[in-house]
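1. Sequence first, then the predicted structure, then my questions.
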Amino acid sequence: MELAHKYKIAIIGLGYVGLPLAKLFVEKGNTVYGIDTDIRKIQMLQKRQSYLSDYKRNDIRELFSGKKFHVSHSFEVIEKADVIILCVPTPLDEQMQPDLKFVINATRCILPHLKRGQLIALESSTFPGTSEEILKPLLEREYRTGGRDGSSASLFAGTDRSRVALGAVANSEGRRRGESGKHFVRKRSLWYRI
C-alpha cells in the first residue's frame, strides 16, 4: 500500500536499526534526515561508504541516489521534519537493564527544535514504561512552559509490538531469553504528536 502523502522524517541514530529504517522510508518516497552524533558515521555516509556489515557501498550509494536522504550530526534539521524517530543505542548496564543515557540525551537534543504538529516515536529497544516514565515527562516539561514556538503540546500515546529473537520465551518481568542466553527486552513505544 503506497501512501499518498510523503513525509519528512528525522531518524536519530544511524546504526543497525536507524539506517535500515531510513532506507525503508526513502524507498517509499519520503525524505529522510539521518542524524548521528558519531562524526565518523556521518563522514563515511557522506563518502558513500558503509560501516554496517549488512550494507555494501552500493547500498549506501543507492540510498543517496534519489536525493531524499540527508545526513548530519546537527539536530537543527529536526525543524524540517514531520516525524522524529529515536533509534539510539540502549546497551545493557551491570544489572542487565537498558542504559537510557542515549535516549535521554537524544530527547534533550531534539527539544529546542520541536514544533507543533510533529510526531515523535521511540524505536530503541528498552523496557516497558520507558516512553511514559522517561520521555513523556521531558516532553511535557518543555511544552508545559510554552516550548520553542510558544505552543503547548498535545501528547498522543500508542504502543507497538516487541521485536525480539524468534523462539524467545517471555518471563513474567517482560524479559526474554534467547538461545544465546542474552536477555532481550520487550519493546514498547509511545508516539507523541506535538
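-> Noted; the coordinates are in hand.
2. only C-alpha atoms for contact and neighbour calcs from this point on.
-> Noted.
3. can you count the residues close to E79?
-> When neighbours are defined as other CA atoms under 10 Å, E79 has 16 of them.
4. residue contacts, the closest residue to it other than its chain neighbours?
-> With sequence-adjacent residues excluded and distances taken as CA to CA, 6 or more residues apart in numbering, E79 is closest to H113, at 5.4 Å. Contacts for H113 were tallied using CA atoms under 8 Å, 6 or more residues apart in numbering; they are 75-76, 78-79, 148.
5. what do you get for V71?
-> 33-36, 42, 45-46.
6. any idea how far the residue nearest to E79 is from G29?
-> Distance of H113 to G29, computed by CA to CA, to the nearest Å: 24 Å.
7. now do V71
-> For V71, the distance to G29 - CA to CA - is 17 Å.
8. Give the buried residues for stretch 161-171.
-> Residues of stretch 161-171 classed as buried: 164, 168 (neighbour count, 16 or more other CA atoms under 10 Å).
9. from the chain's centre, how far out does that stretch sit?
-> 20 Å (CA atoms, centre = their mean, to the nearest Å).
10. In contact with the spatially most central residue of the chain, which residues are there?
-> By CA atoms, centre = their mean, the chain has its centre lying nearest to L86, at 2.0 Å. With contact taken as CA under 8 Å, 6+ apart, L86 is in contact with 11-13, 103, 106, 120-124.
11. Most neighbours among those residues, which one?
-> I12 (29 neighbours).
12. Go ahead and confirm it touches A81.
-> No - I12 lies out of contact with A81 (CA atoms under 8 Å); the separation is 11.7 Å.
13. want to compare, so here's the second one:
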Amino acid sequence: MSIERPAHGLMLQSKVESGAACIAVIGMGYVGLPLAVAFAESGSRVLAVDLDVAKVDALNAGRSYIRHIDGARIAPLVDQGLIDATADMARFDEADVLLICVPTPITRHLEPDLGYVVATTEMIAKTLRRGQCVILESTTYPGTTREVMQPILEAGGLAAGRDFFLAYSPEREDPGNPDFSTTRIPKVVGADDPTSLDIALALYRRIVPQAIAVSSAATAEAVKITENVFRSVNIALVNELKLVFGAMGIDVWEVIDAAKTKPFGFMPFYPGPGLGGHCIPIDPFYLTWKAREYNQHTRFIELAGQINSSMPERVVQALAEALDAHSGKGLRGARVLVLGVAYKKNVDDIRESPALRLMELLEARGASADFHDPHVDRIDNTREHPTLNFRAGIPWDLEAIAGYDVVLIATDHDAVDYCALVEASPLVIDTRNACARAGAPLDRVVRA
C-alpha cells in the first residue's frame, strides 16, 4: 500500500530539486563553510548563519577565514546574492531547509555535550513553520535526531514527517585533502519517514556525486560513528605496534610501507603523537556512552581510546631520554621547539591537537615549549589548554631554531624544509617520520 505524502512535502522536494529552495547552513566552521559554498555554487541561495560576528563580517566582505577555503570562491557568490551571512537566528523562517553544522564536544568526564545542538534546535523551533526541513550534520550518537531534536521541534504542535521534515546526514569533511572536497564525497542520508528522506536526498544530490539512503536517522548516525571508530581503533593498533617494534629495534614505518604492498587484506594506518581534530578523539566516546544505556560494554573501543590518549606522555618520555642520551641534559630548563600545532598536516585547525598536550607536558616537567607552524600564527583561546592561550608562534629562522636543545615534530606540514631543519637542529624528535620521507640525514633524528 502506497503512503500518502504531505502536499507541502512534495512542494518542498520540487523546490529543492529546481534549486529554488533557500538553504540555511548553521555553523560556519570547517564543515559548514564548505557546505555553504558548495550549495551556493550549485545556484541555491544560502543563508550562512553563525553567532561569531567576525565570521559573518568576513563572509559578507567576500573573505575566507579558513586557509583551505579560497576567498576567491566566496566573493562572487556574495556579489551574486547567493551567500548572505548573518548572526540573526530570527531569520530561520526565511529558509526552506536548515542544515545544522555545530560542534558536538565531550565533557571532561567523556560524556556527550549536545549543548550546541540543543540550543540551535531550540532557536529553530521558535520560527519553525510547515514545509521546512531540518537536517543535522553534526556527529553524534545514534538516536540524537529522534530522541533529542524531534521532541524540541514538535513542542509547538507541528509533527515531524507531516508538517515539517527531519533527517540526518553525517559530515564527511577531510580538511586540507585536495582529492576529496565537499562535492566529491558521497553523502549518507537517513530519516524516519519517506518524505523527509526524499527531500534530503534531493538536496544533497545537487552537490555530491552520490547520496546513499539508509533506513533511519539512527542508522545514518551509526554510520558516522562507525567510520571514526574504525580509524581510532586502527590508529591505536599501529601506535601499540610502534612501541612493541621499537623495543625490538624494528622500524614500524618500514613495516607498514612493506605491508601495504599486499593488494588485499591490509589497509595502512600510521602512528603519531596522539589523535586530534573534531572527530576521531571524540566520537567513539559518544558510542561508548550510548551503549551503556543498553547495558553493552565497548571494551575494545575504550582500550583504543586509552592507547591513543597515552601517546603524548610516551612521546615526552622518549624526548627526555633522547635529550639525556644526546647531551646529558634533562628536560628541566631545556628549550623545546614544537613543530606544528595543527591536528593534521596542511590545515590551520588546532582542535584537540596532541601538540597542545605535548606542550603542556613539556612545561610541566620544567622545559620551555615554543612552536612554529606555517599555518597557525597563534594558539587561540581554548577551554582545555588555558596556559597556552594566545601564545604566538615563532617565525621560520634556522639560526633561531639552532638555539633550541631539541625540535619535536608533532605535525608534518608539507610547507617545511625538513632537510634544512635537521641540518640546523642539534636533535630532532620525529613523531611522523617526516624527516625520513623528506630524505633528510637521520643521525640526529629520533623517531618517537
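-> Great, that's in hand. Because the structure is predicted, anything quoted here is derived from the model rather than measured.
14. sorry, back to before: which residue in the second structure lines up with the residue nearest to E79 of the first structure?
-> Alignment note: H113 of the first structure maps to T127 in the second structure; criterion TM-score structural alignment.
15. repeat for A4 of the first structure
-> Under TM-score structural alignment, A4 of the first structure pairs with S18 in the second structure.
16. Remind me which helix or strand G158 of the first structure belongs to.
-> According to DSSP states H and E, G158 of the first structure maps onto no helix or strand at all.
17. and it, how many neighbours does it have?
-> 11.
18. Does it touch E132 like I think?
-> No - using CA under 8 Å, G158 of the first structure is not in contact with E132; the gap is 10.4 Å.
19. Helices of the stretch 251-400 of the second structure, start to end?
-> Along the stretch 251-400 of the second structure, counting by DSSP state H, counting those that start in this stretch, helices occupy 252-259, 283-293, 299-327, 354-364, 398-401.
20. now the first structure
-> 18-27, 39-46, 57-65, 101-110, 130, 136-144 (DSSP state H).
21. quick one: which of those helices is nearest A168 of the first structure?
-> helix 130 (21.5 Å; CA to CA).
22. and that closest one, which stretch of the second structure?
-> The alignment places helix 130 of the first structure over residues 144 of the second structure (TM-score structural alignment).
23. For the residue nearest to E79 of the first structure, give its distance to G178 of the first structure.
-> 39 Å.
24. before we move on, what about G15 of the first structure?
-> Taking CA to CA, one finds G15 of the first structure at 22 Å from G178 of the first structure.
25. Strands of the second structure, start to end?
-> For the second structure, strands defined by DSSP state E occupy the ranges 22-26, 45-49, 83-86, 97-100, 133-136, 165-168, 187-191, 211-214, 335-339, 368-372, 406-409, 428-430, 445-447.
26. which residues in the first structure does the third one match up with?
-> Same thing as strand 83-86 of the second structure. By TM-score structural alignment, strand 83-86 of the second structure lines up with residues 69-72 in the first structure.
27. Measure how far the matching stretch is from the centre of its chain, please.
-> Worked out by CA atoms, centre = their mean, stretch 69-72 of the first structure lies 14 Å from the chain centre.
28. cool, and stretch 98-115 of the first structure?
-> On CA atoms, centre = their mean, the centre of stretch 98-115 of the first structure falls 10 Å from that of its chain.
29. which of the residues in that stretch are buried?
-> 98-100, 102-103, 106-107, 110-115.
30. same check, this time on stretch 175-184 of the first structure
-> Here stretch 175-184 of the first structure shows 175-178, 183-184 as buried, counting by 16+ other CA under 10 Å.
31. same check, this time on stretch 44-62 of the first structure
-> 45-46, 48-50, 60-61.
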